[in-house]
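1. after the sequence you'll find the predicted model.
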Amino acid sequence: MSPQAPLRIGLTGGIGSGKSTVAAMLAAHGAWVVDTDALARELTAPGGAALPAIAARFGADMIGPDGALDRARMRTRVFADPAAKAALEAILHPKIGALTEARAAAGAPGQVRVFDVPLLVESGRWRERVDRVLVVDASVETQLARVMQRSGWPESQVRAVIAAQASREARRAVADAVILNDGIDLDTLRAEVAVLWERWTRQAIA
């Protein structure tokens, strides 16, 4: 593959699947990782470019005392109101898209780009923007345990997030490869990532 057209990998998985761990492993292999969730947080951090439009649409009380989006309050709002969710997405998605491509362009010529996109399937726009889709999969029970342990959320809240995301079957349906990150240790996961990296990068330059 020429330096002008680096391999583009879309990485996705449900909450608690271990997607971020896999992204870090791909970065260790030399990939340039663009984390769209991190970009969303950047846009809604103090001084973030999305805050004026969010305040105008949802009210200034959606901005916390620290000057950032009150993410917990917004999460509650959009889970309860599909129209609010659509309005927030209409504000954020174009800005995230533009920032994603700008960050991708900052990688070295020919360097593999990995786009870490939690809602890759739900967006409906990513399949044609990448060469390969990698899904990190885990059982709902594993997702619950991981998220509750790391975040302290109650089980009902985690289940609500899982229910709002694409199903495991929907993610698998668009995948070029699936890593089942369930009941395996980090060394085994690292080995699976290495095998996939070797195969995809070899195919890209063939």
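-> Ah, there it is.

2. for the rest of this, base every contact and every neighbour count on C-alpha atoms.
-> Will do.

3. residue boundaries of the strands in this structure?
-> Along the chain, the segments classed as strands by DSSP state E run 8-13, 32-35, 113-116, 132-137, 177-180.

4. list the contacts of Lys95.
-> Lys95 is in contact with 43, 50, counting by CA atoms under 8 Å, 6 or more residues apart in numbering.

5. can you tell me how far it sits from Glu122?
-> 17 Å (CA to CA, to the nearest Å).

6. and the gap between Leu99 and Phe115?
-> Taking CA to CA, one finds Leu99 at 12 Å from Phe115.

7. more crowded one of the two?
-> Per other CA atoms under 10 Å, whichever of Leu99 and Phe115 has more neighbours is Phe115, with 26 against 17.

8. quick check: the gap between that one and Arg125.
-> Separation of Phe115 from Arg125 (CA to CA) stands at 13 Å.

9. for the chain, longest helix please?
-> The single longest helix within the chain, with elements called by DSSP state H, is helix 82-105.

10. and that helix, what's buried?
-> 84, 88, 92, 95-96, 99-100, 103-104 (16 or more other CA atoms under 10 Å).

11. columns distance to Ser167 on top of the residues you listed, output as TSV?
-> Below are the buried residues of helix 82-105 laid out as TSV (distance: CA to CA, whole Å):
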residue	distance to Ser167
Ala84	22
Leu88	22
Leu92	23
Lys95	26
Ile96	23
Leu99	27
Thr100	25
Arg103	29
Ala104	28
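
12. now the helices for this structure?
-> Taking DSSP H as the criterion, the chain carries its helices at 19-28, 36-43, 51-58, 71-80, 82-105, 120-123, 140-151, 155-164, 168-174, 186-205.

13. alongside the first one, take a look at this:
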Amino acid sequence: MATRPQLAFSIGLTGGIGCGKSTVADMFAALGASIVDTDLIAHSLTAPHGAAMPALLAEFGADFATPDGALDRAKMRALVFSDAGARARLEAILHPRIRDATAAAAAIATGPYVIFVVPLLIESGTWRERVSRVLAIDCSEETQVARVMTRSALAADQVRAIMATQVTRAQRLAAADDVIVNDDGLEALRPQVERLHALYIAKATDRDKQE
């Protein structure tokens, strides 16, 4: 997607692994925001019979598929963590397809504003220009590690290796227009989400009036 999604007002929601991006996105969705989750799009592209699977198997070989025809994520993760060239080849296949699917989802969004959930928004270098504001979900690194170990059954050093491929917490916060702190559970999240939802509604309304 070479140009910004054709929406009057949009948010790029990002955060490090284990920060709670999906939880926060679900809360915004419950308030009426349209959510476009690039991770979910990537999963659909690499599911059994997913649109990206023929190109991926042609590039990496049939042994990168699971028995049901999905991408073997564990095997691909191990490869791209050790081989920057393989990562670039993977991204060359997935990223254009993700951009196209993201644009298609944004085009039919019906909420007062759209939130793009983009884990590597800051790292991508291009998303900042496509959205009106960047929202970072933040928590301590210790919380990140504990959540991912519980959720994904990974060892602490594996989680920290993933974190090391992402921008630092300080870099993410510096790039954000808005921040939600997710260290203290759902009840602490709710008022933060409600406050920003009201702000985004107001800004979306202002943008509509200007146009």
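-> Structure's in. What do you need? Remember, predicted model here, so these are calculated numbers, not experimental data.

14. without its sequence neighbours, what residue ends up closest to the residue mapped onto Cys19 of the second structure from the first structure?
-> In the first structure, Cys19 of the second structure lines up with Ser17, judged by TM-score structural alignment. Distances taken as CA to CA, 6 or more residues apart in numbering put Ala138 closest to Ser17 of the first structure, at 5.2 Å, once the chain neighbours are dropped.

15. which residues does that neighbour contact?
-> By CA under 8 Å, 6+ apart, the neighbours of Ala138 of the first structure are 14, 16-17, 180-182.

16. mind redoing it with 6 Å?
-> Contact analysis of Ala138 of the first structure by CA atoms under 6 Å, 6 or more residues apart in numbering lists 17, 180-182.

17. and those residues, which is closest to Val34 of the first structure?
-> Comparing the contacts of Ala138 of the first structure against Val34 of the first structure with CA to CA places Ser17 closest, at 18.1 Å.

18. what does Ala83 of the first structure align to in the second structure?
-> Match for Ala83 of the first structure (TM-score structural alignment): Gly85.

19. separation between that match and Glu59 of the second structure?
-> Applying CA to CA to Gly85 of the second structure and Glu59 of the second structure gives a distance of 12 Å.

20. cool, Arg73 of the second structure as well?
-> Distance, Arg73 of the second structure to Glu59 of the second structure, by CA to CA: 15 Å.

21. kindly report the same for Ala136 of the second structure.
-> For Ala136 of the second structure relative to Glu59 of the second structure (CA to CA), the value is 34 Å.

22. what about the two, which has more around it?
-> Ranked by neighbour count (other CA under 10 Å), Ala136 of the second structure and Glu59 place Ala136 first, with 27 against 14.

23. thought the more buried one was touching Asp177?
-> No. Using CA atoms under 6 Å, Ala136 of the second structure is not in contact with Asp177, being 7.9 Å away.

24. and Met163 of the second structure, what's its match in the first structure?
-> By TM-score structural alignment, Met163 of the second structure lines up with Ile162.

25. residues in contact with that match?
-> For Ile162 of the first structure, the contact set (CA under 6 Å, 6+ apart) is empty.

26. residues contacting Met62 of the first structure?
-> So Met62 of the first structure contacts Asp70 (CA under 6 Å, 6+ apart).

27. 10 Å instead?
-> Residues in contact with Met62 of the first structure (CA atoms under 10 Å, 6 or more residues apart in numbering) are 51, 54-56, 68-74, 77.

28. give me the distance between Ala90 of the first structure and Ser123 of the first structure.
-> Taken as CA to CA, the span from Ala90 of the first structure to Ser123 of the first structure is 12 Å.

29. I meant to write Gln203 of the first structure there.
-> 27 Å.

30. Arg57 of the first structure against Ala84, yeah?
-> Yes. In this structure, Arg57 of the first structure is within contact of Ala84 by CA atoms under 10 Å, at 9.2 Å.

31. off-centre distance for stretch 169-184 of the first structure?
-> In terms of CA atoms, centre = their mean, to the nearest Å, the centre of stretch 169-184 of the first structure is set 14 Å apart from its chain centre.

32. residues in contact with it?
-> 9-14, 16-19, 22, 119-122, 127, 131-139, 141-143, 165, 167, 188-189, 192-193, 196.

33. show the buried residues in these.
-> With neighbours counted by 16+ other CA under 10 Å, the contacts of stretch 169-184 of the first structure contain buried members at 9-14, 16-19, 22, 119-121, 127, 132-138, 142-143, 165, 189, 193, 196.
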